[in-house]
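[1] Here's a sequence, model it:
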Amino acid sequence: MPPTTVSHPGLSHGETHRSIAVPKGGPFWRRLGAYMGPGFLVAVGYMDPGNWATDIAGGSAFGYTLLSVVLLSNLMAIVLQALSARLGIAAGLDLAQACRAYCSRPVSFALWVLAEIAIIACDLAEVLGTAIALKLLFGIDLVWGVMLTALDVFLILALQRYGFRKLEAFIVALLLIIAGCFAFELFHAAPDMGAVMAGLVPTSGIVTDPAKLYLAIGILGATVMPHNLYLHSSIVQTRAFEDKREAVTLATIDSTVALGLAFFINAAILVVAAATFHTAGRTDVAEIDEAYRLLSPMMGVGAASVVFAVALLASGQNSTVTGTLAGQIVMEGFLNLRLPLWARRMVTRLIAIVPAVFVVAATGDTGATKLLVLSQVVLSLQLPFAVVPLVAFTARRSIMGEFASAMWLRVLAWTITAVIIALNVTLLWGMI
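    Presented below is the predicted three-dimensional model:
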């Protein structure tokens, strides 16, 4: 990817760039606290409604088998998000800006188009997930629920007015609600812990069985999300750091802890589905609304279904916030074009709403869940086009200086990239 001559890119996420103070001394925990936040915004994308559809389908159909895919996806995500944070801190560029600065114009344009497709696929999952939650909790028709999701742009605008730190606090609060809901579900599902531990070990059947492979790649697409790589490399620059080395270390701790929480939630969704549905012989449960209806009677806990739907609604709203930020970063970074946040949100959401309304109106709830899973497979197919530039840029000393990836990290990152590409090629071959 030869460099091209471009004007110096603007500040990433300009209105909040270096807006959050970082203590220059004092105890370690206080300095770490100043960096905690961006990782949790990124972690939201790892537990959005798209994850729910793939995890429920995987747990009910194959028990704990695909738990190893959730674990491996999460470990890959930890490495890739650490590289993303390193790029933003060391190079002072988000991934979109780096692509614009160091790729030829045709390549940069193609990467922008693919990034936008990924954001639309992600937004489609958020639209459908939120609409399903509204139906389950309040009985709102699915088509009307899809259209109501257009109004959440006002939630984003309201949050933005109070500063980036408040936005982070809102996200963390919703994450804690989701985690609490699934701790409740896990306690009452009472899974076989021996089987859970065995499920964390990969088996060859995941690759050789087309049905398992399709869901495994869906889980990968739902876990390692392309837009999060763009998002993270930008929002780490909200900290007014002076010591880059400390900033890289603390930002990596932030994202690793946050993704640990994401793993707990994703694993919990699959484990609850496996313990409740698969062990009872209900291997056909794939729809979120079907899981909602069956949880309470099969678990024997009246509140189980409501708690499940509350967590889904919180997940959809959380994903809405971070999806908007990622869309803004991608458009500004690739095109050097700034749109008002409400305009960017409405454009992305309307593009997602049109296919969602069409599919839901034509096929009902079953079509909605299939579209959710398909959106995650689309995300997985887009993933290499974000990962390859990220790994390549962070390995280049001319961009990263002393923070260029060490040899062991380069080998690990390229191995992860090869696994992602190999899984995608396998999926495409199977579909053909």
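[2] Could you use CA atoms for every contact and neighbour count after this?
    Noted.
[3] Could you measure from the nearest residue to T394 once chain neighbours are set aside over to V6?
    In space, and not counting its chain neighbours, T394 is closest to A404: 5.5 Å by C-alpha to C-alpha, 6 or more residues apart in numbering. Distance of A404 to V6, given as C-alpha to C-alpha, to the nearest Å: 22 Å.
[4] So if I had to pick from the two, which one is more boxed in?
    A404 (22 against 10; other C-alpha atoms under 10 Å).
[5] Tell me how many other residues crowd the nearest residue in space to G218 that is not next to it in sequence.
    Of all residues not flanking G218 in the chain, V377 sits nearest, at 4.7 Å (C-alpha to C-alpha, 6+ apart). V377 has 26 neighbours, counted by other C-alpha under 10 Å.
[6] Isn't V377 up against I217?
    Yes: at 6.3 Å, V377 and I217 qualify as touching, with contact defined as C-alpha atoms under 8 Å.
[7] After the host helix or strand of L259, which helix or strand is next? Please name it.
    Using DSSP states H and E, L259 maps to helix 244-276. Per DSSP H and E, the first helix or strand lying C-terminal to helix 244-276 is helix 288-299.
[8] Following up with a second sequence; could you model it the same way so I can compare the two?
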Amino acid sequence: MPSDAPVGGRKAWRYAVSDDQPSLPGMNASVPVPVRGALWIRRFLAFAGPGYMVSVGYMDPGNWATDLAGGSKFGYTLLCVILLSNLMAIVLQALAARLGIVTGRDLAQACRDHYPRPVNLVLWFACETAIIACDLAEVIGTAIALNLLFGIPLIVGALITALDVFLILLLMHRGFRALEAFVISLLTVIFVCFAVQIVLAAPPIAEIAKGFLPSAKVVTDPAALYLAIGIIGATVMPHNLYLHSSIVQTRAYERTDDGRRSALNFAVTDSTIALMLALFINAAILILSAAVFHANGRTDVEEIEHAFALLSPMLGVGIASTLFAVALLASGLNSTVTATLAGQIVMEGFLRLRLPGWVRRLITRGLAIVPVVIVTALYGESGTAKLLVLSQVVLSMQLPFAVVPLVSFVSDRTKMGSFAIGPVLKVTAWVIAAIIIVLNVKLLADTFFGAA
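    The predicted structure follows:
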């Protein structure tokens, strides 16, 4: 087995074995995989799951505001942007899976192995900030859903979200498959809720198809461009890259070249299918907003509460708003699981520091709840809406710190061997990274200094 000796002046940790524990040590290689020769569908089902956990980050409450605003203001025009951002996500998540399966290192561990300690501390701090920002969106989304469904005040709803630590502990004690089953169940709820709402709204198929085609309006209209940047910036979640590079290793595939190649094919298929589901959800939010609000001249709908209040009256169906809120609640709960795992992976990977799951969860959730409670008490619902936007800006700031190392690592033949990505995929990955970085810089500039 290759050692960690320097190759070409840089450390080669392909198939590395060191004193470190593997990523997610209690769950690494814990899910059995049928032996070679078994039916393809049986082997695929054994690998199915991580992609759906990753897809949660692409439809969390933080994405809802941009999709609602895009649909109400510009109809179906920005569907092409959602499609583009989803294709970018498919490529980046495939690279994250490649890194984890080939090297046996998650992205945090890979960064720790490659960069000096000061750089790693910066990367760790940036990622922890992003996870707290993601948790902030989950707290707000769940609190809003509880308020809409049961009339629970936002402050109380935010405090209730702290109880999810017990749910996480229960699921983790039951094994990784239990976590995946929980996530997939809630994804099914979200899918069904939006499928029913789309049927009720009966949007014109021709207009939807046209919306998926590139439109000049996206770049010529400053307001449309600003929303497009927001959609792309809020879609690719940086912590998902750390998460995916780790959880693909939960499968007990053969740690040989052939075993890794087979596992990689199944993992990429899994994540691609799951991210197509995320595409449907995000597109469905925008389509619903376009068909119900934009088509009736309501181009001012940007906030979740506003959409909830108008859906049933404008569709003429009482259950429409309820389905919308149920999907939001499922989205917030789902994101809880993946953010918790990502936080564990990042802390253990960068710092080799292990905390009990409930301790880490309470700290992270507490840091998210405090600003929600304070802002809600001072400014009410309008304050939480602004806080939701701010959480997406913070996520955008961290994204380059995850994307650039990932693309660099999977392009490096000294680290990946024959699994290093080829010239075409390498160029594609760097172009995607450049687009994301440039658009996020513009998003930040427009957020702090005003859109052009």
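[9] TM between them?
    Once superposed, the chains reach a TM-score of 0.97 (TM-score structural alignment, normalised by the length of structure 1), with 432 aligned residues with a C-alpha RMSD of 1.7 Å.
[10] follow-up on the earlier one: give the buried residues for the helix holding L259 of structure 1.
    For helix 244-276 of structure 1, a neighbour-count test (16 or more other C-alpha atoms under 10 Å) marks 247-248, 250-259, 261-276 as buried.
[11] which bit of structure 2 covers that helix?
    Matched against structure 2 by TM-score structural alignment, helix 244-276 of structure 1 falls on residues 260-292.
[12] The matching stretch vs structure 1, average offset?
    In the superposition with structure 1, the average deviation recorded for stretch 260-292 of structure 2 is 0.4 Å (mean C-alpha distance after the TM-score superposition for structure 1).
[13] mind listing the strands for structure 2?
    For structure 2, the strands defined by DSSP state E occupy 6-7, 10-11.
[14] hang on, the earlier thing: the helix holding L259 of structure 1 packs against which elements?
    helix 28-35, helix 38-44, helix 49-62, helix 67-91, helix 164-189, helix 288-299 (3 or more C-alpha pairs under 8 Å, 6 or more residues apart in numbering; DSSP states H and E).
[15] Looking for the alignment partner of A304 of structure 1 in structure 2.
    Aligned counterpart of A304 of structure 1 in structure 2: A320 (TM-score structural alignment).
[16] tell me the contacts of its match?
    For A320 of structure 2, the contact set (C-alpha atoms under 8 Å, 6 or more residues apart in numbering) comprises Q197, L311, S312.
[17] Please apply the same query to K426 of structure 2.
    Contact analysis of K426 of structure 2 by C-alpha under 8 Å, 6+ apart lists V407, S411.
[18] how about 6 Å then?
    By C-alpha atoms under 6 Å, 6 or more residues apart in numbering, no residues touch K426 of structure 2.
[19] Quick one: map it onto structure 1.
    Match for K426 of structure 2 (TM-score structural alignment): R410.
[20] ditto for F176 of structure 2
    So F176 of structure 2 corresponds to F164, using TM-score structural alignment.
[21] and what of V31 of structure 2?
    Counting by TM-score structural alignment, V31 of structure 2 lines up with I20 in structure 1.
[22] so its match touches R239, yeah?
    Yes: if you go by C-alpha atoms under 6 Å, I20 of structure 1 and R239 touch, sitting 4.8 Å apart.
[23] Comparing the two, which shows the higher neighbour count?
    A direct count of neighbours by other C-alpha under 10 Å for I20 of structure 1 and R239 places R239 higher, at 20 against 16.
[24] for the more buried one, what are its contacts?
    Counting by C-alpha under 6 Å, 6+ apart, R239 of structure 1 has contacts R18, I20.
[25] so how far is L39 of structure 2 from the most centrally placed residue in structure 2?
    Among the residues of structure 2, the one closest to the centroid is G57, at 2.1 Å (C-alpha atoms, centre = their mean). For G57 of structure 2, the distance to L39 of structure 2 equals 31 Å [C-alpha to C-alpha].
[26] Same check on F419 of structure 2?
    Note on F419 of structure 2: its distance to L39 of structure 2, by C-alpha to C-alpha, is 25 Å.
[27] ok, these two, which is more surrounded?
    Of the pair F419 of structure 2 and L39, F419 is the one with more neighbours under other C-alpha under 10 Å, namely 20 against 10.
[28] Not counting its neighbours along the chain, what's nearest that one?
    For F419 of structure 2, ignoring the flanking residues on the chain, the nearest one in space by C-alpha to C-alpha, 6+ apart is V102 at 7.1 Å.
[29] again, but for N51 of structure 1
    A222 (5.1 Å).
[30] Need the counterpart of that neighbour in structure 2.
    Looks like A222 of structure 1 aligns to A234 there (TM-score structural alignment).
[31] give me the number of residues near its match?
    By other C-alpha under 10 Å, the residues close to A234 of structure 2 number 29.
[32] In structure 1, what residue corresponds to V370 of structure 2?
    Correspondence of V370 of structure 2 to structure 1, assessed by TM-score structural alignment: V354.
[33] oh, I was asking about V81 of structure 2
    Using TM-score structural alignment, V81 of structure 2 sits opposite V69 in structure 1.
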